[in-house]
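Engineer: got a predicted structure plus its sequence, pasted below:
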Amino acid sequence: MKSLKLLKTTGSVTNLTGVVLSVSEIKRGKERYSATFRIKVGHYKFNTICHDTVLHYPPSVNDIWRVEGEHKNDVKCGPQFVVASGKRLIISNNTDQSIICDYIIQNKSFVGISNSWVKKLNNAFPKKLKQTLDSVEASVLVAHPKLKMPELLAESLLQSWLQCTFERKLLTFLINKNISINLLPQLINLYGLQAIENINSDPYRLLSFMPPQNALSHWRTLDSTAFKYFAINKKDPRRVISAIEAILYQAYDTNGHMALPIDIVQDTLINEGIEHDIGNILHHSEQNLLVHHQTGFIQSLGCWSLETIVARRLNALNGDKNSTNVDLQNSVLNDFERDQSLDNSTNEFKLNSIQLKAIELALKSNLSIINGGPNTGKTMVMLAIIRQYENQNKRIFVLSATESSVKRLAIEYGKKSENVSTFIGHIKESIKNSDLSQALIIIDMASMIDTATAYVLLKAIPNDCRLCLIGDDKLLPPIGAGILFHQLTAIPHLSITLNIPYNLGSEADLNQFKHAIYIRDIKTVKNIISPYQINPEANVTWHIPQIVARQSLCKAALNIWYDKKKMDKPLQIFSSSNRICQDINQEIQLIRNYKKSYDSKEVNDQKFIKGDPVIYENNNKELGISTGSIGKISEIFTPRKTVNFRECIIQVDFEEGSKYLTEEDCLSLKLSYCINVIKAQGCTFDDIIVIVDTNYPIDHSWLYTAVSFTKKSIVLISNAEFIEKSILSEQSNFSRHIGSKIKIKKGL
């Protein structure tokens, strides 16, 4: 009854001090936070609501908070404590002992310390529990007549108290130095009890704990903190080194560079107001940077390690003597060709000479690369290799860089495969069962495999495992960093290129158009493409706005999109400009939600509405979501939904299955009514619109990749001159910088 009376009190200011039990929602303003959390005060628990960004920092579970406000009764949510101001408290000698007891009970760090033990501790050391835990040995707790605590439990209690005391000290340190408290768990995991000492010795160490996205912006913030709180001067070598690391991080994340030319790094430093010669700084440095003097490149040791180990593992696979060749059986090949003739309703299906060489290469080599453009038979070659292995009872694993390719192989060819990331997730079990020994791993869409993914895979598989990569080196490089496949296709003894198009199928014009762009055949492109206004139902059309500017391009794309949607034929829109993507996404979302009230959630200035199509822009191994995965928002959770101890705000149905996303997960989630081409590699759609923006450096690889997304029709929006220029431009894959080229010795 006392709690009911307390909760019904309104209009008067009240103070609550207690332990945070759970946090259901946090929103960040420009400088402060608003939050909804549950706090335990004595025997009572209160739902607290902090509106209007009243908190200087967000609450966390097990924090001790003092909040000031008033009790109110919400019609929908029931009794609440509405906070006007709040402050996190650090446990001190003046902290009420009942709060310290609650802190120990609620904190999962104190394993084995039950309520009954806390009561005994409270009785044994009245008003002096904190001082006792700060100073005594385990033997005191064991020998105390009111405790008689087991020695192991006493040692565990004191160790946990020491750890929590340091965490509180580190938390205070971060707050006082204006450093994000979100870094606390990572600092504890890496540095342990030396975290404060390490940060004081070099505050720029914090850069490695920050996201690689917008690394230079993070560095500027950190640089300002270092000047203000750590007495760093402008000429400090630690400052210059950290700036170089930030430049490399950003180049890695934004453009996929594994290294950068020294002169580019030097110019960027000057733009940041740092005028130091890189050579002199690095000569006196023990930091994680490496200079390639012969090539004039600089890279982080992390990227150098990735490149070196990938090259080493590829050489180990290629040179292994224990791998057993698989003989090409002509009878199996003949059966395969006959089956394909029946499946495709053709009079006679025959593999051409280059396709046969590719099959033999994969059967006889430990490491093989099969490269080819559209409709040159890459999938047929892969299916023929699979048939040879299966008929000889040899183990084979078929992987793909994208979930779309996995689904395509299953639906169109009845072949079971899996995403590379999924395979890596359970690879240890396969190794334990010796499933990979003498097995062949085929990776489809291998041009999308970035260096970091290749590193994880190659580190895991045994030397006597064989590897066959199949892809198209004319496509854009992978979303992640590096150009692994594109490098390997340039090694003659490893690779073969399929170059004879066939089986153009029912979409002959479209497939000829793709191949014409692939080989830069402008004459054929002009013969196939039709003006959209004259023949909107043609497979390949273009539309030329009167003014080739951003707003005109957006308007043209939206008009065509609306026309097709009315005919129940929605098109996927692509662009090279993030700004155009943003404008179109917002416009279509606004129209879709007009005079309707779908559930919505705003994350980092981006609004998500139930039913929106979305794309995930980063690999998330924990959730099993690949870069470029397409999905649809199926649920918006208000309040948040706890799934596997995670506070989730959105449910998305991806190709990999339904996933529950936290607010942090949603930072990689974008609307996908219009997608940037480089973010959607490997996806396929029936009908697409491609905006070829003259304000962006679009080359052959970009246009060819965009065209490869469609299965039925495409509308290009741009002027004819710029499209022709893009087709004839040089391929830019190798403008992606690397530290050192991969060299593979011939197998013994």
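Structural biologist: Nice, thanks for sending it over.
Engineer: for the rest of this, base every contact and every neighbour count on C-alpha atoms.
Structural biologist: OK.
Engineer: regarding stretch 518-538, how distant is the last residue from the first?
Structural biologist: Across stretch 518-538, the terminal residues are separated by 20 Å (C-alpha to C-alpha, to the nearest Å).
Engineer: hmm, who's touching that stretch?
Structural biologist: Contact with stretch 518-538 is made by 373-374, 474, 509, 512-513, 516-517, 540-543, 704, 713, 715, 724, 727-728, as judged by C-alpha atoms under 8 Å, 6 or more residues apart in numbering.
Engineer: which residues in the stretch 251-400 of the chain form strands?
Structural biologist: For the stretch 251-400 of the chain, the strands defined by DSSP state E, counting those that start in this stretch occupy 260-261, 289-292, 297-300, 367-372, 396-400.
Engineer: any idea which of those strands is most buried?
Structural biologist: Per residue and on average, the most neighbours among the strands of the stretch 251-400 of the chain fall to strand 367-372, with a mean of 26 (mean count of other C-alpha atoms under 10 Å).
Engineer: nearest residue to the middle of this structure?
Structural biologist: Computing the C-alpha centroid of the chain and ranking residues by C-alpha atoms, centre = their mean puts residue 618 first, at 2.0 Å.
Engineer: that one touches residue 665, doesn't it?
Structural biologist: No - using C-alpha atoms under 8 Å, residue 618 is not in contact with residue 665, being 9.7 Å away.
Engineer: re the thing from before, residue contacts, the residue nearest to the centre of the chain?
Structural biologist: 626, 627, 628, 668.
Engineer: on that earlier part again, can you redo the strands of the stretch 251-400 of the chain as CSV with distance to residue 152?
Structural biologist: What follows is these, written out as CSV (distance: least, C-alpha to C-alpha, whole Å):
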stretch, distance to residue 152
strand 260-261, 54
strand 289-292, 45
strand 297-300, 45
strand 367-372, 54
strand 396-400, 49
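Engineer: tell me which of those strands lies nearest to residue 238.
Structural biologist: When those are compared for distance to residue 238 using C-alpha to C-alpha, the nearest one is strand 289-292, at 12.3 Å.
Engineer: who are the packing partners of the closest one?
Structural biologist: Judged by 3 or more C-alpha pairs under 8 Å, 6 or more residues apart in numbering; DSSP states H and E, strand 289-292 is in contact with strand 297-300, helix 301-319.
Engineer: tell me the most buried of these?
Structural biologist: strand 297-300 comes out most buried of the helices and strands packed on strand 289-292 by mean count of other C-alpha under 10 Å, with a mean of 23.
Engineer: got the contact list for that strand?
Structural biologist: Contacts for strand 297-300 (C-alpha under 8 Å, 6+ apart): 245, 248, 258-262, 288-292, 739.
Engineer: and here's the other structure:
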Amino acid sequence: MTEFTGKLKSIIFESADSLFKILVVEIQGELADYADDEIKVTGNFGDLEEDGDYRFSGQLVEHPKYGTQFQADSCTRVLPSESGGVEKYLASDKFPGIGKKAAEKIVQALGPNALKLLQSDPAKIDQLGLKPKQKQSLLNGLRDTDNLSEMLVELANWGINKRTAGQLYKKYHEQALSKLQEDPYAPLGDVSGYSFKAADRLAQHFGIAPNSPKRAQGAVIEVLSLALTREGDTYVLLDKLVQDTVSLLQVEDYDLVAEAVNALQEQGKVVVQENRAALGSAFKVEAEITEELERVSKPLKNAYSARAVDRAIAHAEASLGITYDEEQKQAVKNAVTQPLSILTGGPGSGKTTIIDGILLALKELADLDEEEAEEDFLLAAPTGRAAKRMSEVTGYEAKTIHRLIGLGIDGTELDDLKELEGAILIIDEMSMVDIYLFKKLLSCISYVSHIVLVGDKDQLPSVGAGNVFSDLIACQHFPTAKLTVVHRQKDGSTIIPLAHAVNEGKDDQLLFQKTKSYSFIKCPPSQAASVVGQIAAAALKSGFPADDIQVLGAMYRGDAGINRLNDVLQEVLNPPQAKSKLLQAHDEVFRAGDRILQLQNDPEKGIFNGQIGKVIAVNPEDKEERLLANFDGKELAFAPNDLNNLTRAYAVTIHKSQGSEFPLVILCLTMQNFIMLKRNLLYTAITRASSKLVMVGDPRAFSQAMKQEGNQRQTSLVYLLREKFGEPAEEKAAAPISEAAEAAAYLTPELIHSGMISPMIGMEELTAGCENLQEVIAKRGQ
């Protein structure tokens, strides 16, 4: 075994699905039997920092093509020991929340050997005067230095990819390996990317039996987790849960599944209500939303008189030079007289104009001057584009919800979020808000007189779990204005009538007409990308700026998928210039001028999933600023590890386009998108076009999308809201779950085979129409 210490100069190869890397290392000191200053080092490595010092153990090997290399069996970080290096290391991304000043403070207190002192005696951290989060960050970072690389390599040997391995380490730290050995199914539902399939591989390695109770519990969690993340469902019907769990286990033992559900209930990981089963974590969020809604929707103490409200609305109409219809007037009245109200309507129904009127009316009623209004009017939307449009229409600053509540700044958690106080809070594009963001938003409201939630209930639901906006409307407790009259058809635009026709499932032949504002071009999937490119080129020649042209699709893969479309569109909308630099990252090439999309929330940078930006420059050789981009006026630098979260955005999925409008939309759908073709998908896509719409692809795909209603998400929130606030008058409530019933809510083998227990599991009264779960189980077990 040979050892040497060196400085990592660059990573010249990194496998996308394993930990294998090829490094260029500058040798410090000597490496036996090797004379050059630098050497290529190969092996499985965890996260490495360029310019970091490492000690490698392994052997020299002779590669037939690349010559002498060092094949590393292990690699350990050599911590810096001089003041400047220690400060730089502590201020790096490895220690979130510890900036330059805190790093200097640590080194001043402990000297250049600060890192070694803290590793040998972590209690010294308490002597540094750091904030609690900084202390924890320092502890985690120092612990990671010792254990991360070793654990990542071990997990790689078990077949777990590096991203998931990193998530496991983040969750369990140095106990990750022992936790997995004890119960490889435990991380399911808690660790992103960790699947039942991966757990099964480890279980086989550790000799865990296929009918193990731990495996059955893991399968139940996996079924519920997949429903949550893939479908957005926060609960699964019990009979489906049993069926899917047995299928996943490939062990036809219904007693085992019943016992698993019972055990998970006792652990608080699963909640069973009536014939519904939910992950405990998701149920908790929806229950907390219900409590927060009760808090923020208490009746106002000082309401405005009806006469004053009418005068204020008339003032708003005069100021805007319009006359509201009765639906619109009711929306304004709800907003200024109710603590929480809802406004929903399709394109052209006047939602934006009503927001303007609400602010003008409230300003009049509350007698606010302009400075007071700017402070008291809180406006927000889920995306930067939607917030920008809100600002342009109202003249008041609108922010993303994340920015409004301070979410993501320096990794803040709930206790550190901003408190919201003001005369009114208006949230636009509410259909995009999932249960997690809505819970955080509500928890931040300290005192706001009026809350108005605005959106289009017929658009696609949020990318994240839940169906918040539709559930709030469906519970029928909060005053809701539903706008049905179309007021806006820009210059005789035919797009809005088409959108409403699609939403109502009318004659699909309307899609294939050639009109002033939209048209259809038929082509097979193999030609779709080329046709889309030609349309984009023609649009450029006709005067459309490149930034006004947006292509939408349903899926990333396939001949007409987003990835292929972006390859073609990049050459059309941002062709390479002489001597322009190119940056290869994962399977994409970036260059200056490219439109890009952020794929994950990045709180430290202040950018979020779905945000669109533009590349300013690429620097293939730069170690820290590999790519520079502008996101909503903010210039950001992206290191190599950040590039996996970026993709080109000349074409984006319809889901990612929500909250935005574009002068020209080119919509590409084929039967390769079969599983995605739903009415709300097509409706959402069409409503992204503000001026022109060109539809491209297979007519059958568009017809199917128009005819096929979208799946209704299964969520606990609407049940919790009705339990809290009461059932709508025309509906009879399901029997509430008593404490005694909850205590009896257990499946047993005897009850399963007797077929006597209802889907409510222990409830004395049956909900009308509920299928008897035990009968289902008994039949399947025959």
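Structural biologist: Good, I have the coordinates. Since the structure is predicted, the reported quantities are computational estimates derived from the model, not experimental observations.
Engineer: leaving out the residues flanking it, which one is nearest to residue 237 of structure 1?
Structural biologist: Closest residue to residue 237 of structure 1 apart from its sequence neighbours, by C-alpha to C-alpha, 6 or more residues apart in numbering: residue 281 at 6.5 Å.
Engineer: how about that neighbour, what's its partner in structure 2?
Structural biologist: When structure 2 is aligned by TM-score structural alignment, the residue opposite residue 281 of structure 1 is residue 260.
Engineer: neighbours of that match, how many?
Structural biologist: 23 (other C-alpha atoms under 10 Å).
Engineer: need the contact list for it.
Structural biologist: 213, 214, 216, 217, 220.
Engineer: the first one matches what in structure 1?
Structural biologist: Following TM-score structural alignment, the counterpart assigned to residue 213 of structure 2 within structure 1 is residue 237.
Engineer: gap between that match and residue 276 of structure 1?
Structural biologist: 9 Å.
Engineer: again with residue 134 of structure 1
Structural biologist: Per C-alpha to C-alpha, residue 134 of structure 1 is found 48 Å from residue 276 of structure 1.
Engineer: one more: residue 130 of structure 1?
Structural biologist: From residue 130 of structure 1 to residue 276 of structure 1 the distance is 51 Å (C-alpha to C-alpha).
Engineer: more neighbours, these two?
Structural biologist: Using other C-alpha under 10 Å as the criterion, residue 130 of structure 1 and residue 276 rank with residue 130 on top: 20 against 14.
Engineer: can you name the element that comes right after the stretch of helix or strand the more buried one belongs to?
Structural biologist: Using DSSP states H and E, residue 130 of structure 1 falls within helix 129-135. Next along the chain after helix 129-135 of structure 1, taking DSSP H and E as the criterion, comes helix 138-143.
Engineer: what packs against that following helix?
Structural biologist: Partner elements for helix 138-143 of structure 1 (3+ C-alpha pairs under 8 Å, 6+ apart): helix 151-176.
Engineer: please state the offset of the helix it packs on from the chain centre?
Structural biologist: 33 Å (C-alpha atoms, centre = their mean, to the nearest Å).
Engineer: which strands or helices does that helix pack on?
Structural biologist: helix 129-135, helix 138-143, helix 184-191, helix 195-201.
Engineer: let's see it at 10 Å
Structural biologist: Packing partners of helix 151-176 of structure 1 (3 or more C-alpha pairs under 10 Å, 6 or more residues apart in numbering; DSSP states H and E): strand 78-89, helix 97-106, helix 129-135, helix 138-143, helix 184-191, helix 195-201.
Engineer: mean deviation, the fifth one versus structure 2?
Structural biologist: After superposition onto structure 2, helix 184-191 of structure 1 lies on average 6.4 Å away from the residues it aligns with, using mean C-alpha distance after the TM-score superposition for structure 1.
Engineer: please enumerate the strands of the stretch 601-750 of structure 2.
Structural biologist: Under DSSP E, counting those that start in this stretch, the stretch 601-750 of structure 2 gives strands at 612-618, 627-631, 634-638, 646-648, 651-653, 662-669, 689-697.
Engineer: dump these to CSV, plus distance to residue 566 of structure 2.
Structural biologist: Shown next, in CSV, are the strands of the stretch 601-750 of structure 2 (distance: least, C-alpha to C-alpha, whole Å):
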stretch, distance to residue 566 of structure 2
strand 612-618, 14
strand 627-631, 18
strand 634-638, 21
strand 646-648, 7
strand 651-653, 6
strand 662-669, 12
strand 689-697, 15
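Engineer: can you list those in TSV and add mean neighbour count and distance to residue 353 of structure 2?
Structural biologist: Formatted as TSV, these follow (neighbours: other C-alpha atoms under 10 Å; distance: least, C-alpha to C-alpha, whole Å):
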stretch	mean neighbour count	distance to residue 353 of structure 2
strand 612-618	22	26
strand 627-631	20	28
strand 634-638	15	29
strand 646-648	23	34
strand 651-653	26	28
strand 662-669	24	19
strand 689-697	23	16
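Engineer: wait, which of those is closest to residue 143 of structure 2?
Structural biologist: Minimum separation from residue 143 of structure 2 across the strands of the stretch 601-750 of structure 2 (C-alpha to C-alpha) falls at strand 634-638, 25.9 Å.
Engineer: and the furthest pair within the contacts of strand 297-300 of structure 1?
Structural biologist: Of all pairs drawn from the contacts of strand 297-300 of structure 1, the greatest distance, 16.7 Å, lies between 261 and 288 (C-alpha to C-alpha).
Engineer: excluding its backbone neighbours, what's nearest residue 147 of structure 2?
Structural biologist: According to C-alpha to C-alpha, 6+ apart, the nearest residue to residue 147 of structure 2 is residue 174 (6.2 Å).
Engineer: please report how far that neighbour lies from residue 143 of structure 2.
Structural biologist: 7 Å.
Engineer: so those two - more neighbours on which side?
Structural biologist: residue 174 (19 against 15).
Engineer: name the SS class of the more buried one, please.
Structural biologist: Following DSSP: H, G, I helix; E, B strand; the rest coil, we place residue 174 of structure 2 in the helix state.
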